[in-house]
Structures are given as structure tokens and as C-alpha cells.
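# structure here, sequence nowhere to be found:
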């Protein structure tokens, strides 16, 4: 798919249905994420791809109640890093920026394949790290739900049903950018 179409297609979809997640698919999206730019090519990102049904059930316990819908995802991806994995220039730490760039690449690769990638902030970081054996000194930045978009909205709350089929509004150019 053309990049501009992939960017337009990406949306925070919550209505999911099961889909097979293969090793090849995981390797492909990880490769595309690995092509992201990073300070001095440090590549600070770390991913845990969770598709095992028992491990997914464990990880569901770390989700906030508002992310109930993510329990339908076929895979959850944990994205983490640590500040010393990347450049530190003065008091500027680049690990979140670099990892964010790789995360965007990863999400767009998932969308390009025809699936949904929905990043979440609502989870218990310490519990998720314990479940996934992520060292305590790491920062678990986000969890991403991956699945196939479903037309069936019956499992969603009324609030989520309302926003599921609409495109969220975006700020106008002059609200986030300046041309000098």
C-alpha cells in the first residue's frame, strides 16, 4: 500500500476479531520497525511479541478497565527501552524519541498488512513487566494490540461504539506547526 494511504488508514480501532499471527509476520513488522532512525544508530527499542494464549491471558490482568477491548487482540506487543540505550545530550534523553519512531514504523507495518495496531497507555507497568520478564530498570512505554478489524461492535461499550466508526478530529496546521 502507498505510504500516504497507510497513514490515512491507521486508526485506533477497538472492535477486533481473531487472526493468525505467524512468525513470518512478526519478523516482517520487526524488520520494518528496525529501519527507523535513531540517534547515532543506537536503536534503543525492545519489543516483546505476545501471541501465546496463556501469556495473553496473564497480560490481560495488567490492562486498565478501559482497555477491556484489547482482550480480543490476537497479539499484544510490549515496547520498552532504557535511557542509557540511546544518546543523552546534556539533559536531553533520546530513548523515548527513538523508540517512538520505531513504534510508529511498527504500527504502520501492521496497518499495511491489513491488520489493526492500537497503542495503549492504560496498563499496570510493574505487573506487565513482571509477567513478561522485563527488567525493573526498563521503561515499558506502551502495549500495542494487534488484530483483525471486526464489523461486530457488540462487545464494545456504548462510548466506544460511538467513536468506532468515526474518524477522530485532528488539530489544524496552525495549532501544531509554524512556518518561518
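On my side now, so go ahead. Computed from a prediction, not measured in an experiment: that's the story for all the values here.

# CA atoms for contacts and neighbours, from now on please.
Fine.

# just give me the longest strand of this protein.
strand 139-149 (DSSP state E).

# after that one, next one along is what?
Sequence-wise, the next helix or strand downstream of strand 139-149 (DSSP states H and E) is helix 158-164.

# end to end, how far does stretch 35-48 reach?
Terminal residues of stretch 35-48 lie 17 Å apart, using Cα to Cα, to the nearest Å.

# now it: how far from the chain's centre is it?
On the basis of Cα atoms, centre = their mean, to the nearest Å, stretch 35-48 sits 15 Å off its chain's mean C-alpha point.

# got the buried residues for that stretch?
Residues of stretch 35-48 classed as buried by neighbour count (16 or more other Cα atoms under 10 Å): 36, 37, 38, 43, 44, 45, 46, 47.

# what count of nearby residues applies to residue 89?
As a burial measure, residue 89 scores 8 neighbours (other Cα atoms under 10 Å).

# roughly how far apart are it and residue 83?
From residue 89 to residue 83 the distance is 11 Å (Cα to Cα).

# which residues of this protein fall in helices?
Along the chain, counting by DSSP state H, helices occupy 3-9, 23-34, 53-60, 95-112, 125-131, 158-164, 173-176.

# put this beside the first:
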């Protein structure tokens, strides 16, 4: 698939079949995430892959949506704040930015391979920490359920260029 096609076809899947995702496909998806750029190339991310049905049932408790329980696999994307770059001028921690770039690579590669994903951020962080036994410096950033979808891509509504693109300086609308 061409990159443009993957970008246009990617959407938040909320309906999965029960078909398992092959481990080699998951590894291809993770390789795309691993190759993502990060601030100063620190690569502060960690990917926890969950495919065991008992472990999936456990992680499904951190986000209470029926559709989420349908996914036959889930990747929990985490950032290591002790390994992330911090901007000198204001101390901004780029762990979340780096994780977001890796997630974008991950979901686009999944789309390219015919695997549906959803970028879930509204979950119980503390419960996730406990269930995955995360150390203090590791923050769960997003849950990415994966699987084959039963739904069609919806039409995407996007703002116009004039609402978001500014040339040379910020201009009000």
C-alpha cells in the first residue's frame, strides 16, 4: 500500500473479528514503531504486547468499552521519562511526543497490513501500571487494540487548510 493510501484509510476501528493476528504481523507493526524518530534519538518507548486471552481479559478492565474486549491483541505503548529528552529552555519532557510518533508509525503500518487499530488514551492509568507492574519512570501512554475489522472506513471530516495553515506567522481566523 502506498503511504498516502494508508493515511487516508486509517481510522479508529471499534469492531473486530475474533481472528488472531499472526505474531509475524505484530512484529512488522512493531518494527515500524521502532523505526520512528524521537527527540535526540533517545527512543524512550516500550511496547507491551498482549495476546494471551487471560492477560487480555485483565487489561480490558482498564477501559470499559464492549468493543475493546473484541480485539484479539493489544499493544500498550509506554514512555520512559528517565530516558526521554528534556528541552533545556523550559524542561519540556518529550516522552509523550516521541510515543505519539511511534504510535502513528504503528497504526499506519497496521493499516498497510490490513489490521485495524484504535488509539485509546482514556483508560485507568494507575490500574494499568499495577496490572503491567510498571516501574515509576514508565508511563502507559496509550492502548492500541489490534485485529481484523468488521467495519468500513467512515468518511473523514477535516478542517480546511485555511483553518489550520498559517504562512510566515500566526494569523487569526
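Nice, I can see it. Just so it is clear, the structure is predicted and the values come from calculations on it, not from any experiment.

# can you calculate the TM-score here?
The TM-score (TM-score structural alignment, normalised by the length of the second structure) is 0.89; 166 aligned residues with a Cα RMSD of 1.6 Å.

# if we can go back for a sec, most tightly packed of the helices of the first structure?
helix 95-112 (a mean of 22; mean count of other Cα atoms under 10 Å).

# helices and strands around it, which ones?
Judged by 3 or more Cα pairs under 8 Å, 6 or more residues apart in numbering; DSSP states H and E, helix 95-112 of the first structure is in contact with helix 3-9, helix 23-34, strand 75-81, strand 116-120.

# could those go into a markdown table alongside distance to residue 53 of the first structure?
Below are those laid out as a markdown table (distance: least, Cα to Cα, whole Å):
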| stretch | distance to residue 53 of the first structure |
| --- | --- |
| helix 3-9 | 28 |
| helix 23-34 | 15 |
| strand 75-81 | 9 |
| strand 116-120 | 18 |
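
# out of these, which gets nearest to residue 126 of the first structure?
Nearest to residue 126 of the first structure among those is strand 75-81 (12.2 Å), distances taken as Cα to Cα.

# which part of the second structure lines up with that closest one?
On the basis of TM-score structural alignment, strand 75-81 of the first structure is assigned to residues 73-79 in the second structure.

# average offset of that stretch relative to the first structure?
Following the fit onto the first structure, the mean deviation recorded for stretch 73-79 of the second structure is 0.7 Å by mean Cα distance after the TM-score superposition for the first structure.

# buried stuff in stretch 78-88 of the second structure?
Within stretch 78-88 of the second structure, the residues scored as buried using 16+ other Cα under 10 Å are 78, 79, 80, 81, 83, 84, 85, 86.

# kindly report the same for stretch 5-21 of the second structure.
Going by neighbour count (16+ other Cα under 10 Å), the buried part of stretch 5-21 of the second structure is 6, 9, 10, 11, 13, 14, 15, 16, 21.

# still on that earlier bit, which of the helices of the first structure sits closest to residue 147 of the first structure?
Proximity to residue 147 of the first structure (Cα to Cα) singles out helix 95-112 among the helices of the first structure, at 9.2 Å.

# neighbouring contacts of the closest one?
Residues outside helix 95-112 of the first structure that contact it (Cα atoms under 8 Å, 6 or more residues apart in numbering): 1, 6-7, 9-10, 29-30, 32-39, 43-46, 79-87, 116-118, 141, 146.
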